[in-house]
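Undergrad: Attaching a predicted model along with its sequence, questions to come.
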Amino acid sequence: MIVDTGVALNTVWVVLAAAMVLFMEGGFSLLEAGLVRTKNAVNVTMKIFVDLTVGVLAFFLVGFGILFGPDAGGVFSFDFWGASQSLHLSLNLPLSAYVLFQIGFAIAAISIISGAVAERMSYKAYILIALFVAAILYPVSGHWIWNGEGWLARLGMKDFAGSAAIHALGGWAAFAFAKVLGPRRGRFNSDGSVNVFAPSNIPLASAGTFILCFGWFGFNAGSTLNAADAQLPVIALNTLLAAASGGAASMLYTMFRFGKSDPSMTMNGALAGLVAITAGCAYVSPYSSIGIGLIAGLLVIWGTLAIDKLKVDDPVGAVAVHGVNGIFGTLAVGLFDAQDGLLTTGHTHLLGIQALGIAAVVVWGLSMSFLFAKLLDRTVGLRATDAEEEEGLDMAMHGIPAYNELERFSDQPGGDLLDFAKAGAALRVAD
């Protein structure tokens, strides 16, 4: 069988990009394990394995057919083989490579939720959430944007790699689940002040951030689906510039505002820049990418403080990173798009479409996640028991600690290593 050279190159590029996107799950795992307390590090890692197992199967068997299946009144329908046949005719690469790439996107949407509900959610409930997000929540709104027959696609909404379809959806779904779940015990005081739970391992979290940054090149540049696309290097450059400017903005702001440069905020600033550029990486200039990243790096700090004031407990800052900057990144296309942006051309039409699109995605993600969280809470139970939370979900739900050395020293005088979590509190507190 002779394969066209262009198809072969595209296949290699998309499979490689898909592998990079799937490797981001390792980044989520390390980032979350480093930002939660030691007694819950195994649990957050196991939730990422839920995404890589249950989430993958749910999207392949159900979600893909909804996302790319034939349209029914501009909303969605389920038809895996209909999706396969139509995509086969439009793609210049094997359908299996495209499915693989899309699986990576779907499970990324689930993993955003994992960090926001860390340290107090029932493991069984999380498995059901992964099924729900991969099979229904993400595919339906993704259909509106990325299926050419979807109503937002027909209006002309631009979301190149998913600031709205993945990040805003996942971020505001995470907000809804965290709101219904309630905060960790002792997180908020009766006067509204916040008790800081120090991260367990900042170097581990930084390694996760680096992996996520690496995988994001596959996330954004891979969305070209074409190894010969002239925009590919510009997309990659825009991705890096937004991450750099987002991290720089957070790093410098915390340095001058709080007197110390906060590492967790710096990491989240870089990720916020990546989230914000994801929608417009193919449509804006490198200079606009820097501006988008700078704004995102500030928004993630202000968003984190605002979410704390609402008494919604988000241990890793997922709502501020993905939810807040998913909205901003979607709107930024309407502001900075080289052909139709308000600030670049004076046109307002695209900005209006982007605003409508992001509003629809946020309302869908919030409302459906809130209802599903309530359903779980009344049936299987959404939250771990007080005893399980106090003990730590690692031992309560998985029977093994993240660091066995802690057991050896915990009963020696002055040797309770868990007390280190009380020292060096992060600067993520309200004014």
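TA: On my side now, so go ahead.
Undergrad: hey, let's count contacts and neighbours off CA atoms from now on
TA: Will do.
Undergrad: what separates Asp340 from Gly334, distance-wise?
TA: 7 Å (CA to CA, to the nearest Å).
Undergrad: between the two, which one's more packed in?
TA: Gly334 (28 against 19; other CA atoms under 10 Å).
Undergrad: Now do the contacts for that one.
TA: Asp340, Gly341, Leu342, Thr348, Leu350, Leu351, Gly352, Gln354 (CA atoms under 8 Å, 6 or more residues apart in numbering).
Undergrad: SS state for it?
TA: Judged by DSSP: H, G, I helix; E, B strand; the rest coil, the three-state class of Gly334 is helix.
Undergrad: re the thing from before, check the contact lists of Asp340 and Gly334 and give me the overlap.
TA: Counting by CA under 8 Å, 6+ apart, the shared contacts of Asp340 and Gly334 are Thr348, Leu350.
Undergrad: what residues are up against the nearest residue to Leu342 once chain neighbours are set aside?
TA: Take Leu342 and drop its neighbours on the chain: the residue closest to it by CA to CA, 6 or more residues apart in numbering is Leu335, 4.6 Å away. Neighbouring residues of Leu335 by CA under 8 Å, 6+ apart: Gly341, Leu342, Leu343, Thr344, Leu351.
Undergrad: And these, which two are furthest apart?
TA: Thr344 and Leu351 (11.8 Å; CA to CA).
Undergrad: neighbour count winner among these two?
TA: Leu351 (23 against 15).
Undergrad: The more buried one touches Leu331, doesn't it?
TA: Yes - the criterion here is CA atoms under 8 Å, and Leu351 meets it with Leu331 at 6.4 Å.
Undergrad: thinking again about what came up before, of the contacts of Gly334, which is the most crowded?
TA: Gln354 (26 neighbours).
Undergrad: Can you verify my assumption that it contacts Phe328?
TA: No - Gln354 lies out of contact with Phe328 (CA under 8 Å); the separation is 10.1 Å.
Undergrad: next up, a second structure to put side by side with the first:
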Amino acid sequence: MSRRVMVLLTLVLLISLSSVAFAADATAESNAIAIDTIWTLLAAFLVFFMQAGFAMVEAGFTRAKNAGNIIMKNLMDFSVGSLIYWICGFAFMFGAGNAFIGSKGFFLSGSFEHLGLDIPLSAFWIFQAVFAATAATIVSGAMAERTKYSGYLAYSAVITAIIYPVVGHWIWGGGWLSDMVDFAGSTVVHSVGGWAALAGAMVLGPRIGKFNEDGSVNAMPGHNLLMAALGVFILWFGWFGFNPGSTVAGTDLSIADIAVTTNLAAAAGAALAMITSWIKYGKADVSMTLNGALAGLVGITAGTANVDNFGAVAIGALAGVLIVYAVEFIDKIHVDDPVGAVAVHGVCGAFGTLMVGLFATEGGLFYGGGIALFLTQLKGVVAVAIWTFTTAFVLFKVIAGTIGLRVSEEEELEGLDITEHGSVSYPDFVPLHWKSVKVSKK
């Protein structure tokens, strides 16, 4: 074989091998994008399922005559919220703009290249949309049993359009608080919902019969602890999308570590809430224990990717103790929160965000990082609390003075299922006079 032929064959072989290598690299990259996209979508679906968890918790912790109203509010939080977040919420949160708010990308139009996404924008949007709906639905429980349905819908639209997206832009969208650590939203999602819930409950006032003239508190037990427990299990399950899913990358193997810290914090929260209630009340309180699990989950959400397992247990355990006293404190200041949303999401959301400054393995005070990170976290917690409470309080006052926020005394006593929706959730167990009410035009 001539030398010329040998050289030609060698060149052909080299070109072929380089083509194979290039094709292999391209395939590996496309596979990674596919895995990340599927993971983000799966996580979004898990977070969406949390809507069912919130509905069950809130319905179970409230009275039977309002169960259908709770379900309607949770359903429409997501429905209205999805549309509003598509129209403008996502643009305000992640669109290019200034340090306060985004100003481009309405209706998911235009470029979002500044986000540096490896996954399709639509996958990222649906993941963020279910987070926005979570922030909105937190408020439902604190305002349960006495809120006018139309007024609540108006609030739900506004929090998804502007109140929540502004906070999200500050911390996750490149805004002025982007240096704080809030990996999956103890502050962005949960404390926003909690502080808005506090504002709503304060503007509404307590349910009829909740507080006596001497200031003492009357217990108003929910109608179904089994339903509430199912809701907590659904929320715990959904949190494995909420926290690990915030990587938006299935190829990021830290999702396993994040799942572990999430679970340990929830378990510690439930255990310590049970123990605290047992010591304090002489019985292991069911509702406090259920809320303890949620307190641990909310508390770990900010630092779930930044703390080790010991830190996760400590944060969850402290949140479990805190929730018992926070629920009592909310009652003592005469704020009627039927499900404990302010304590769970507002108080424990802020607490968990601050704990990152102590327990983060990089920068945390207990790990040799000094006080700088804690102060950064504190700045963010205070700023978000002021913004959310103020804007929500003004919003609820405006709604109360226009379309109305609270139902009449007669409607509250009758129950919102029949007075707001013309139906009852348990038709076989309602008082006889309800059975004479025409609930259908058929």
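TA: Now that the structure is in, tell me what you want to look at. The structure displayed is predicted, hence computed values, not measured ones.
Undergrad: Reformat the contacts of Leu335 of the first structure as JSON lines; add secondary structure.
TA: Listed next are these as JSON lines, based on three-state DSSP:
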{"residue": "Gly341", "secondary structure": "coil"}
{"residue": "Leu342", "secondary structure": "helix"}
{"residue": "Leu343", "secondary structure": "helix"}
{"residue": "Thr344", "secondary structure": "helix"}
{"residue": "Leu351", "secondary structure": "helix"}
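Undergrad: Go through these and say which is closest to Leu57 of the first structure.
TA: Of those, the one sitting nearest to Leu57 of the first structure (CA to CA) turns out to be Leu351, at 36.3 Å.
Undergrad: Now do the contacts for the closest one.
TA: Going by CA under 8 Å, 6+ apart, Leu351 of the first structure touches Leu331, Val333, Gly334, Leu335, Gly341, Leu342.
Undergrad: Which position in the second structure pairs with the third one?
TA: Superposed on the second structure with TM-score structural alignment, Gly334 of the first structure falls opposite Gly357.
Undergrad: What sits closest to that match if chain neighbours are left out?
TA: Phe374 (3.8 Å).
Undergrad: So that neighbour versus Ile35 of the second structure, what's the distance?
TA: Counting by CA to CA - Phe374 of the second structure and Ile35 of the second structure are separated by 35 Å.
Undergrad: now do Ala383 of the second structure
TA: 37 Å.
Undergrad: so how far is Ala343 of the second structure from the residue nearest in space to the middle of the second structure?
TA: Computing the C-alpha centroid of the second structure and ranking residues by CA atoms, centre = their mean puts Thr134 first, at 4.1 Å. Distance of Thr134 of the second structure to Ala343 of the second structure, given as CA to CA: 16 Å.
Undergrad: Check Arg63 of the second structure too.
TA: Taking CA to CA, one finds Arg63 of the second structure at 20 Å from Ala343 of the second structure.
Undergrad: what does Gln51 of the second structure give?
TA: 19 Å.
Undergrad: who's more crowded, the two?
TA: Under the neighbour definition other CA under 10 Å, Gln51 of the second structure and Ala343 were set side by side, and Ala343 has more, 28 against 25.
Undergrad: related to what we said a few turns ago, list the residues that contact the equivalent of the residue nearest to the centre of the second structure over in the first structure.
TA: Thr134 of the second structure maps onto Ala108 in the first structure, with residues paired by TM-score structural alignment. Counting by CA under 8 Å, 6+ apart, Ala108 of the first structure touches Met24, Glu25, Ile166.
Undergrad: Tell me the one among those residues nearest to Ala72 of the first structure.
TA: Ile166 (22.0 Å).
Undergrad: tally of neighbours for the aligned partner of the closest one in the second structure?
TA: Superposed on the second structure with TM-score structural alignment, Ile166 of the first structure falls opposite Val189. Look at Val189 of the second structure: counted by other CA under 10 Å, it has 28 neighbours.
Undergrad: got the contact list for Val189 of the second structure?
TA: Per CA under 8 Å, 6+ apart, neighbours of Val189 of the second structure: Phe131, Ala132, Thr134, Ala135, Tyr164.
Undergrad: now do Gly340 of the second structure
TA: Gly340 of the second structure neighbours (CA under 8 Å, 6+ apart): Gly141, Ala142, Asn291, Val327.
Undergrad: I'd like to know how many residues surround the residue mapped onto Ala387 of the first structure from the second structure.
TA: Mapped onto the second structure by TM-score structural alignment, Ala387 of the first structure lines up with Glu410. Residues contacting Glu410 of the second structure under the criterion other CA under 10 Å number 9.
Undergrad: and Glu410 of the second structure, what helix or strand is that in?
TA: For Glu410 of the second structure, the enclosing helix or strand under DSSP states H and E is helix 409-414.
Undergrad: Quick one: average offset of that helix versus the first structure, please.
TA: Its aligned residues in the first structure lie a mean 0.6 Å from helix 409-414 of the second structure after superposition (mean CA distance after the TM-score superposition for the first structure).
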